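1. Next one to model:
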Amino acid sequence: MTDSPRWYRSSYSNNGGNCVEIATLGARGVVLVRDSKNPGGPHLSLSREGFGGLVELARHQS
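-> This next block holds a predicted model:
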């Protein structure tokens, strides 16, 4: 059985179309990140810890 990503956006992502979407592949502990304006384009594949680090970095940039 193959995991199918279920993409979603944060409820805070209503800022003029500059959004990212994430999906989790729970059984494998993977978080996918993509540009919502280009859903067929490339995506990042991160561990849960890596995604947490990305979120923490983004918090300190604002």
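
2. from here on, contacts and neighbour counts on C-alpha atoms
-> Will do.

3. List the contacts of S13.
-> Going by Cα atoms under 8 Å, 6 or more residues apart in numbering, S13 touches 19-20.

4. Alongside the first, I'd like the structure of this one:
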Amino acid sequence: MSDPTFRHWRKSTRSDGGQNCVEVSDAVDGSVMRVRDSKDKTGPVLAFTGEGWAAFIAGAKAGAFDLA
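-> From the prediction side, this is the model:
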């Protein structure tokens, strides 16, 4: 299996320019989504399958991760 080709890292357009931002980069074929801390560009990267990322986004939109 070859490594997928990834798009450029990007931040949300809703980012306020503060220090608590993440960046994402998706594979062109949609198979993988990468996430990293925007302050530590050489640090660890989380990788999600396309299905896992879709489930995370759906959960976030539904409020599943909101703090009480």
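
5. And the TM-score, once the two are fitted together?
-> Here the superposed chains carry a TM-score of 0.76, computed using TM-score structural alignment, normalised by the length of structure 1; 62 aligned residues with a Cα RMSD of 2.4 Å.

6. Where does A47 of structure 2 sit: helix, strand or coil?
-> strand (DSSP: H, G, I helix; E, B strand; the rest coil).

7. And the strands in structure 2, which stretches?
-> For structure 2, the strands defined by DSSP state E cover 22-26, 32-37, 46-49.

8. With structure 1 overlaid, report how far the shortest one is off on average.
-> Relative to the matching residues in structure 1, strand 46-49 of structure 2 has an average distance of 0.7 Å after the fit, by mean Cα distance after the TM-score superposition for structure 1.

9. Rebuild the strands of structure 2 as a markdown table, extending it with mean neighbour count and distance to H8 of structure 2.
-> Listed next are these as a markdown table, based on neighbours: other Cα atoms under 10 Å; distance: least, Cα to Cα, whole Å:
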| stretch | mean neighbour count | distance to H8 of structure 2 |
| --- | --- | --- |
| strand 22-26 | 19 | 6 |
| strand 32-37 | 19 | 11 |
| strand 46-49 | 14 | 15 |
